[in-house]
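Student: need a 3D model of the following:
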Amino acid sequence: MLQKSESNLYIIGAGFAGQMIAQDISRKKVFGKVAAFLDDDKSLVGTEIEGVPVLGPIASVAPVIKCGPLDEAIIAIPSAPPEKIKEIYENLMRGGFARIRILPSVSQIVEGKAHLVQTRDIDPLDILGRTPIIIPLHESLKYLRGKRVMITGAGGSIGSELARQLLSGGAERLYLFGHGENSIVNIYRELIVLQNEGVGEKATVVPIIGDMKDREYVRYIVERTRVDVIFHCAAYKHVPMMEENPVAVIENNVFGTKNLLDASVESGVSKFVLISTDKAVGPVSVYGVSKMLSEKLVLRSAKKARDGQSFMFVRFGNVLGSRGSILPLFQSQIKAGGPVTVTDPEMERFFMTIPEACSLVLEAGGVGMNGKSYLLDMGEPIKILDMAEQIIKFSGHEPGKDIEIKIIGAREGERNHEPLWLDEENPQKTEWEKILILRNIEMDEGALEKLLSELEPICFFREGMREKFRNRDELIRILRAAFKTLDEFYEQTKDKAQSRSISSSGDGEKITL
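Tutor: Next up is the predicted model:
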């Protein structure tokens, strides 16, 4: 700690956020001293703010600072676009800083305050994402004031970021529901630290360990907590792994969601928001089917809703940096010296940063209506190959020279282009920026019930139906019969070299998964 206190800290950005960070550092007196602000504003350069000099412009000053071995830079310009952050980062790298941190944009958006505890090490997300829209969350979260809010999958990437932002919503209680104790305890401890540092309001944070596949337990928890609002993020979501475990994904994602919806209708939950995905559009994987069925279940529950209840889903594409996304994979491959693996040169995806996606989900939860389907505007798709090259460069290497990029072919359940909507859904703009509304495509009630009844004995043991329990081949047969896109996909891929044939437990017939 003594050695740490000798650090010189340079704050990039002498505006409101930068000044708040400087005050935080000065007050704590354990993180080093603020040596200078760096800024491009000509009216500030050459002045002092509370005794700290303002130097600039950034591009001229940052590369020539004589950094010590412990000196750090903190980028505190929440409104800066990725292109500007990239330029600043490159100049700071030339300056030889031991560590470069950044204040994410959401910390300014949420409550108009910035705290040192909210800074983190800069990573590729900050230079790859688009410029986030400014959402005054402190205003848009008013619908949660005094409410009891539950996040399922609270330890995951989306769930944990929702929890961070919800600290400023004025909720009475924040329930963190999840199956994995480590991930839940991590976000619980982080929220307590944030609260102790003055971030957000003093909501009571309650961790809950449980399994949403357990129908009676879910009913008990929803009733016992008297929860008002549920953000349902929990899901198995690794596409290739779920192709290997198709029964598990249907059991968890479909029946777990059904359990939660049934309990919510019964207990009078006022708002239920399902986090959905582009994989649910014309699904070609078991995971995609599971999310598509979850959407249909939400629309069905909306018809059962009582006065004052709203059930809706919000669909979006990939989020940068989430668990299961390519970013952590690429970073680990680069750390190991490569190669970085890309499935196909033409593969592309829609991307959004986790904070922006969560801000929009929270806003949609406030303005959304019962039985409506919403879609986040994801902008233009990005080629995975281009992203791989940018991340390699961010890491200080040259693609193809220092780190090899290897094309390995698409895996089971993947396609080169992921649509965000079906033509029939006809997305339309709303009065809220980046939130679109879709025309509902509901599933016939009888067909949905029949499908669930066929899938249930495969996922849950039933006396007299032992031969069906965990029978993955029977599950795939049922899904292929129910959904044309999945059936066509399996037919198209069954002869591909990278596809694997799994022996049926029945008559020895082969089926491509």
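Student: could you use CA atoms for every contact and neighbour count after this?
Tutor: Will do.
Student: residue 420 in helix, strand or coil?
Tutor: In three-state terms, and counting by DSSP: H, G, I helix; E, B strand; the rest coil, residue 420 is coil.
Student: neighbours around it, how many?
Tutor: 23 (other C-alpha atoms under 10 Å).
Student: ok, it touching residue 318?
Tutor: No - under the criterion of C-alpha atoms under 8 Å, residue 420 makes no contact with residue 318, lying 10.4 Å away.
Student: spit out the residues that contact those two alike.
Tutor: residue 278 (C-alpha atoms under 8 Å, 6 or more residues apart in numbering).
Student: residues in contact with the closest residue to residue 320 other than its chain neighbours?
Tutor: Closest residue to residue 320 apart from its sequence neighbours, by C-alpha to C-alpha, 6 or more residues apart in numbering: residue 353 at 5.0 Å. By C-alpha under 8 Å, 6+ apart, residue 353 lies in contact with 125, 129, 319-321.
Student: could you do residue 286 as well?
Tutor: Counting by C-alpha under 8 Å, 6+ apart, residue 286 has contacts 239, 242-243, 246, 249-250, 413.
Student: now that we have the contacts of residue 353, which one has the most neighbours?
Tutor: Comparing those on neighbour count, residue 319 comes out first with 26 neighbours (neighbours: other C-alpha under 10 Å).
Student: so that one makes contact with residue 358?
Tutor: No - with contact defined as C-alpha under 8 Å, residue 319 does not reach residue 358; the gap is 9.9 Å.
Student: now the residue nearest to residue 424 when sequence neighbours are not counted: how far from residue 254?
Tutor: Nearest residue to residue 424, sequence neighbours excluded (C-alpha to C-alpha, 6+ apart): residue 439, at 7.3 Å. For residue 439, the distance to residue 254 (C-alpha to C-alpha, to the nearest Å) stands at 22 Å.
Student: so for these two, which residue has more residues nearby?
Tutor: residue 254 (25 against 16).
Student: the more buried one is in contact with residue 296, isn't it?
Tutor: No - with contact defined as C-alpha under 8 Å, residue 254 does not reach residue 296; the gap is 10.0 Å.
Student: and stretch 138-155, how far apart are its ends?
Tutor: 23 Å.
Student: what's the answer for stretch 20-37, then?
Tutor: So stretch 20-37: terminal residues 12 Å apart, C-alpha to C-alpha.
Student: which residues touch that stretch?
Tutor: 1, 4-14, 18, 52-55, 76, 113-116.
Student: second chain to compare with the first, below:
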Amino acid sequence: MFFLFDSILVVCALYFSLVLRFDFNVEPEYIRFFKLSIIPVILITIFFNNVFKLYSNVWKYASIEELLSIVFSISLSNIVFMIYSYFVTYKMLETQYYRFPFTVLVIFWILSLISFGGTRFLSRILSHSRNLSTNDKDNINILIVGAGDLGVTLMKEINKHSELNYNIVGFVDDNEDKQGKMINNVKVLGGRNDIVNICKKYNVKEIIISIPSMNLDTKKEIMNICKSTSCKLKIIPGIYEIIDGKVNISQIREVNIEDLLGREPIKLDNENIRGYIEDKVVLVTGGGGSIGSELCRQIAKFNPSKLLILDIYENNAYNLQLELKYEYPKLYTEVLIASVRELERMKEIFNKYRPYVVFHAAAHKHVPLMEDNPGEAIKNNIIGTYNVALCSHDFGTKRFVMISTDKAVNPTNIMGASKRFCEMIIQAFDKISNTEYVAVRFGNVLGSNGSVIPIFKKQIAHGGPVTVTHPEINRFFMTIPEASQLVIQAGAMASGGEIFVLDMGKPVKIVDLARDLIKLSGLEPDKDVKIEYTGLRPGEKLYEELLMDEIALTSTEHKKIFVEKPMNIDMDFINESIDEFKNVLNDGDTERIFEVMQRKVPTYTRTKNDKKNVDLELNKSHKNANKSKNDIKECAYEN
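Tutor: Model (predicted):
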């Protein structure tokens, strides 16, 4: 089609150039020369248009690059045609030659540019006109925060995708020089403090943040402002996440709770980590779980000679192995389907592979489920940890790193008490073994299996209600990569017997998380999606603590890792306790499990959470939380 159009247009442009030059009174001799030039000008034009790929572009998405291609093609075509018109002439008389005047060629260049460019950009102009004529009620009004290069590129990308039905009402930018100015007919409406008013005035439904270089404080402030608008909030990843600096629609993602928490990136001492992982056999128990799998991803970066992924559930472990083989094709990985409860199977694995480092992440972690199934917490957490720790000792493992939890501090549930006993196990083993045993204690992990965030998202997707156990309940949170990286870093610091405590930042109210997630979905809490309080579950605390009240923390060389002074735990006590736990499991008496646990873990207080206990727990937790915060401040941060 363009071949035909171009042939017609170039001939018409040349003819009208003559007509305009000679004021509609062209001499016959020039008409004859024009006729002689038709075939050459068509061939020359088609040739250069093809060189500059004017017949292979999709002109609906044409931009400045395509326009420049037209200019270059027409310019070169005219230069060649000018040479033709000067040296290939038509002899009318024996002594007289005719050729096109230079002004004809100038007019011809202008008319060619207008006609070629006009026809090619017509599809884009019509598409833009259709978008403008679309009924406003079918469009989603959006506001772009950030009028820099990324924001402008995003605007252009959105304009290419009319199927999104996005109507960009304007930009927001703190640069006063840009405010009030137009960028491709889109106005910069104000700064961050104007976002709320702009959203009300223009009925904005979605806000897209496109400031790749902003720091964490700026990011949190802008997001907190946007949260109060009831608009759906989206973000473009940092520029380092965008290949070649390009932006496309697929890279715009929903804002996550992680963005709102705004935690700083972890800085790792890579040399120390590499020293105990590189070219070593590393075993990760519970390797298919949310924490275990991320540990494997982080460990893979440090080139172990073998990475052993041990898990009882085959699907997750297998999928992780496929992922690691794709990301690290030279890494040797092997999936071991086994249960840490079975000592003989553990001995078989340790005897075959002789792991140099063990990361023990296999455990039951759901508080309410373990309250209903306390025997399983004993089997998996306590006996499973004992089995892996024993094999590490017997088969000469260099370092054993166990994942613990803040629920092990002054536990009020069987899960937390079992993890506290696991900490006692590793401290007892450390005294008798050449293996360096350590535990790493941290709080809740955002997005891990069974955490509140995925549950809340599902509840919101179904229209609510979002269920929260108590209006005052709060938790410490960190991201899965952050927790895994700090675990590996703590492992590099180990000398044996330590309980490392990770800095979890400030505690976050669960109900605030719920409200934030509802707002990020473009809905209004308690109006579009209800929040219901269901009451504390058995064994659940209002406030988690990260350290024992009677034990101080000391700082380490890493500002986010602290260490708790080891307790004096005797190995004979551990062995006797394991036998007693096995006996009570054989008896099948559930109540006796709780009784034995209370004797073995003196800080464990069983809480059933009826109304009276909830009120007592509220008062107790307030006191413990305040004392714990003071202890951390005095004993850790000042050091």
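Student: tell me how the two chains score on TM-score.
Tutor: After superposition, the two chains reach a TM-score (TM-score structural alignment, normalised by the length of the first structure) of 0.73; 428 aligned residues with a C-alpha RMSD of 4.1 Å.
Student: and the aligned residue in the second structure for the residue nearest to residue 424 of the first structure, how far from residue 317 of the second structure?
Tutor: Residue 439 of the first structure maps onto residue 565 of the second structure when the alignment is built from TM-score structural alignment. From residue 565 of the second structure across to residue 317 of the second structure, the span is 35 Å (C-alpha to C-alpha).
Student: element containing the residue mapped onto residue 161 of the first structure from the second structure?
Tutor: Counting by TM-score structural alignment, residue 161 of the first structure corresponds to residue 294 in the second structure. Using DSSP states H and E, residue 294 of the second structure sits within helix 290-300.
Student: what's the following helix or strand past that helix packed up against?
Tutor: Later in the chain than helix 290-300 of the second structure, the nearest helix or strand by DSSP H and E is strand 306-311. Contacts defined by 3 or more C-alpha pairs under 8 Å, 6 or more residues apart in numbering; DSSP states H and E place strand 306-311 of the second structure against strand 281-285, helix 290-300, helix 314-327, strand 333-337.
Student: of those, give the one that comes closest to residue 96 of the second structure.
Tutor: helix 314-327 (76.7 Å; C-alpha to C-alpha).
Student: show residues contacting the closest one.
Tutor: With C-alpha under 8 Å, 6+ apart as the test, helix 314-327 of the second structure has contacts from 287-289, 293, 297, 300, 309-311, 331, 333-335, 337.
Student: mean deviation of that helix from the first structure?
Tutor: Helix 314-327 of the second structure, aligned to the first structure and superposed, deviates on average by 1.7 Å (mean C-alpha distance after the TM-score superposition for the first structure).
Student: where does that helix end up in the first structure?
Tutor: Using TM-score structural alignment, helix 314-327 of the second structure pairs with 181-194 in the first structure.
Student: what does residue 590 of the second structure align to in the first structure?
Tutor: Looks like residue 590 of the second structure aligns to residue 472 there (TM-score structural alignment).
Student: and the host helix or strand of residue 69 of the second structure, what does it pack onto?
Tutor: Per DSSP H and E: residue 69 of the second structure is located in helix 64-87. Helix 64-87 of the second structure sits against helix 28-51, helix 102-133, with contacts defined as 3+ C-alpha pairs under 8 Å, 6+ apart.
Student: and the ones you listed as a markdown table, adding mean neighbour count and distance to residue 361 of the second structure?
Tutor: Listed next are these as a markdown table, based on neighbours: other C-alpha atoms under 10 Å; distance: least, C-alpha to C-alpha, whole Å:
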| stretch | mean neighbour count | distance to residue 361 of the second structure |
| --- | --- | --- |
| helix 28-51 | 16 | 62 |
| helix 102-133 | 16 | 54 |
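Student: could the ones you listed be laid out in a markdown table, adding distance to residue 627 of the second structure?
Tutor: A markdown table is the format used below for those (distance: least, C-alpha to C-alpha, whole Å):
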| stretch | distance to residue 627 of the second structure |
| --- | --- |
| helix 28-51 | 77 |
| helix 102-133 | 61 |
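Student: so which of the ones you listed gets nearest residue 77 of the second structure?
Tutor: Of those, nearest to residue 77 of the second structure by C-alpha to C-alpha is helix 28-51, at 5.5 Å.
Student: what range does that closest one cover in the first structure?
Tutor: Taking TM-score structural alignment, helix 28-51 of the second structure hits no residues over in the first structure.
Student: between that helix and helix 64-87, how many degrees?
Tutor: Helix 28-51 of the second structure and helix 64-87 meet at an angle of 140 degrees, taking axes from the mean of the first three to the mean of the last three C-alpha atoms, to 10 degrees as the criterion.
Student: hang on, the earlier thing: from what I can see the match of residue 439 of the first structure touches residue 555, true?
Tutor: No - using C-alpha under 8 Å, residue 565 of the second structure is not in contact with residue 555, being 11.0 Å away.
Student: quick one: contacts for the closest residue to residue 92 of the first structure other than its chain neighbours?
Tutor: Residue nearest to residue 92 of the first structure in three dimensions, not counting chain neighbours: residue 62, with 5.4 Å by C-alpha to C-alpha, 6+ apart. If a contact means C-alpha under 8 Å, 6+ apart, then residue 62 of the first structure has 38, 91-92, 94-95 as its contacts.
Student: what is the most widely separated pair among these?
Tutor: 38 and 94 (14.9 Å).
Student: residue 138 of the first structure: how many residues sit nearby?
Tutor: 17.
Student: near the counterpart of residue 274 of the first structure in the second structure, how many other residues are there?
Tutor: Under the alignment (TM-score structural alignment), residue 274 of the first structure pairs with residue 402 in the second structure. Using other C-alpha under 10 Å, residue 402 of the second structure is surrounded by 27 other residues.
Student: do residue 275 of the second structure as well
Tutor: Other residues close to residue 275 of the second structure by other C-alpha under 10 Å number 12.
Student: distance check, residue 158 of the first structure against residue 233 of the first structure.
Tutor: From residue 158 of the first structure to residue 233 of the first structure the distance is 7 Å (C-alpha to C-alpha).
Student: and if you look at residue 212 of the first structure?
Tutor: If you go by C-alpha to C-alpha, the gap between residue 212 of the first structure and residue 233 of the first structure works out to 12 Å.
Student: what lines up with residue 141 of the first structure in the second structure?
Tutor: Per TM-score structural alignment, residue 141 of the first structure is aligned with residue 273.
Student: what strand or helix carries that match?
Tutor: Judged by DSSP H and E, residue 273 of the second structure forms part of helix 270-277.
Student: elements contacting that helix?
Tutor: Using 3+ C-alpha pairs under 8 Å, 6+ apart: helix 270-277 of the second structure touches helix 480-493.
Student: now the helix it packs on on the first structure. Mean distance?
Tutor: With mean C-alpha distance after the TM-score superposition for the first structure, helix 480-493 of the second structure averages 1.1 Å from its match.
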